[in-house]
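# quick one, fold the following:
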Amino acid sequence: MATVKQPEFCIRQYAPQDQEGVNAVFIDGCEFYRDSFPSHVQEHWTEFIQEGLDGDLSRILSAYIAPGGNFWVVTTPENSVHKVVGIVGLEDKGDGVGELRRMAVSSAFRRHGLGRRLVNELETWAKDHGFTKIFLMNGGPKEDARAFYRAIGYQDVGMKVVSVEPHVEVFQLAKQL
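Got it, this is the predicted structure:
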């Protein structure tokens, strides 16, 4: 009977050479949820992705790390190269509060516990660096993602409309550390 080798994963702080992989994981994560949004939101999906790529993801060091937050990648060896397969950022909002942002795991690597491991890494680092509360914003139809966060201790704290046209709602979840 053949033994199936489980992939090896490493979680570490982002480095500039990870940028291409970060972008690919972000796009993959966005595309995973595209069909769960109403068609009037899907029409703007490419713009949403491009705004992320051109915005904070194009300047991870200055948007996350330099101001006191952090950004992590999950890598796995592939053809002698460490391929980025997961990402998450922590944006420092001041007063011990951080925002969990850009959480995504490549579709080919979901169901390996990488999301939990990424959030655990983020929370451990946050506690060690004086954060007392983490919150996140989650798009309306992504109930499975909210269920994931609830399962690891995050609580629903509100909902708001972030765009009237197209109509987009986001839910806020938070956790005291």
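# please count neighbours and contacts with C-alpha atoms only from this point.
Will do.
# name the residue closest to the centre of the protein, please.
What sits nearest the mean C-alpha location of the chain, by Cα atoms, centre = their mean, is M103, with 0.9 Å.
# for the strand or helix carrying it, the distance to its chain's centre please.
Using DSSP states H and E, M103 maps to strand 97-105. Strand 97-105 sits 4 Å away from the centroid of its parent chain (Cα atoms, centre = their mean, to the nearest Å).
# for stretch 45-59, same thing?
Here stretch 45-59 shows a centroid-to-chain-centroid distance of 13 Å under the convention Cα atoms, centre = their mean.
# could you do stretch 137-153 as well?
Centre to centre, stretch against its chain (Cα atoms, centre = their mean), the figure for stretch 137-153 is 12 Å.
# another sequence for comparison is provided below:
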Amino acid sequence: MIVVERRADAPAHRRDRFAELLEEYHRRTEHEKVLGREPRPDEPAPTTTLPDRYRAEITDPGTTFASDEVLLAVEGDRVLGCVVLTEGPSPELKRLWVDPRARRRGVAATLLEVATTVSRQRGDDAVRLSVWHWRSAAIALYRRSGFVAVASWDGRPGLDCFVRSFD
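This next block holds a predicted model:
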């Protein structure tokens, strides 16, 4: 059974796994940016050098995400995925990532639903996210989960933006 825990409540080894998931997420994303698409299954694993801002997230996620809600999808003692929910006037979901070996089991959908529920319960009017346009499976999940495409708030080409309102 997959459950979602808050990082603050998770044991140290699960918090360490969060850092590993962040590194997987950033390496894959940087690799995709170079390719301009998702890699094919037969392509080698990404070896892209990460920018310093992402290295800081990986080496000290506790500080980087200190004011954010970090949710971990856990099955037994294994962390399967993560998502970060920021606070502020424009709450945002970031770093949604599921271990590739745990995909197609509803982990991302579970993380997304819990994160939007937390956002709604804390009084947010809406929550937003951005996604690279080549991540068609993620975009389909966001649309099924009630997110609607909006004009981009980010100037990077290829980044699509979505919002889910709670009114």
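# returning to what we had before: contacts only, for the residue nearest to the centre of the first structure.
When contacts are counted by Cα atoms under 8 Å, 6 or more residues apart in numbering, M103 of the first structure touches G86, I87, V88, G89, G115.
# how about it, what's its partner in the second structure?
If you follow M103 of the first structure across to the second structure using TM-score structural alignment, you land on L96.
# and for V85 of the first structure?
That one, V85 of the first structure, aligns with L80 by TM-score structural alignment.
# next, count neighbours for its match.
Neighbour count for L80 of the second structure, taken as other Cα atoms under 10 Å: 25.
# what are the buried residues along stretch 4-20 of the second structure?
Residues of stretch 4-20 of the second structure classed as buried by neighbour count (16 or more other Cα atoms under 10 Å): V4, E5, R7, R14, R15, D16, R17, F18, A19.
# ignore the last one, stretch 143-158 of the first structure
In terms of neighbour count (16+ other Cα under 10 Å), stretch 143-158 of the first structure has its buried residues at R146, Y149, Y154, Q155.
# the contacts of M103 of the first structure: which two are farthest apart?
Spanning the widest gap among the contacts of M103 of the first structure are G89 and G115, at 12.2 Å by Cα to Cα.
# of the two, which one has the most company?
Taking other Cα under 10 Å, G89 of the first structure and G115 do not tie; G89 has more neighbours (27 against 21).
# if I look at that one, how far off is L118 of the first structure?
For G89 of the first structure, the distance to L118 of the first structure equals 9 Å [Cα to Cα, to the nearest Å].
# what is in contact with the two at once?
Joint contacts of G89 of the first structure and L118 (Cα under 8 Å, 6+ apart) are W72.
# state the number of residues packed around G76 of the second structure.
9.
# got it, and D28 of the first structure?
Residues near D28 of the first structure, counting by other Cα under 10 Å, number 17.
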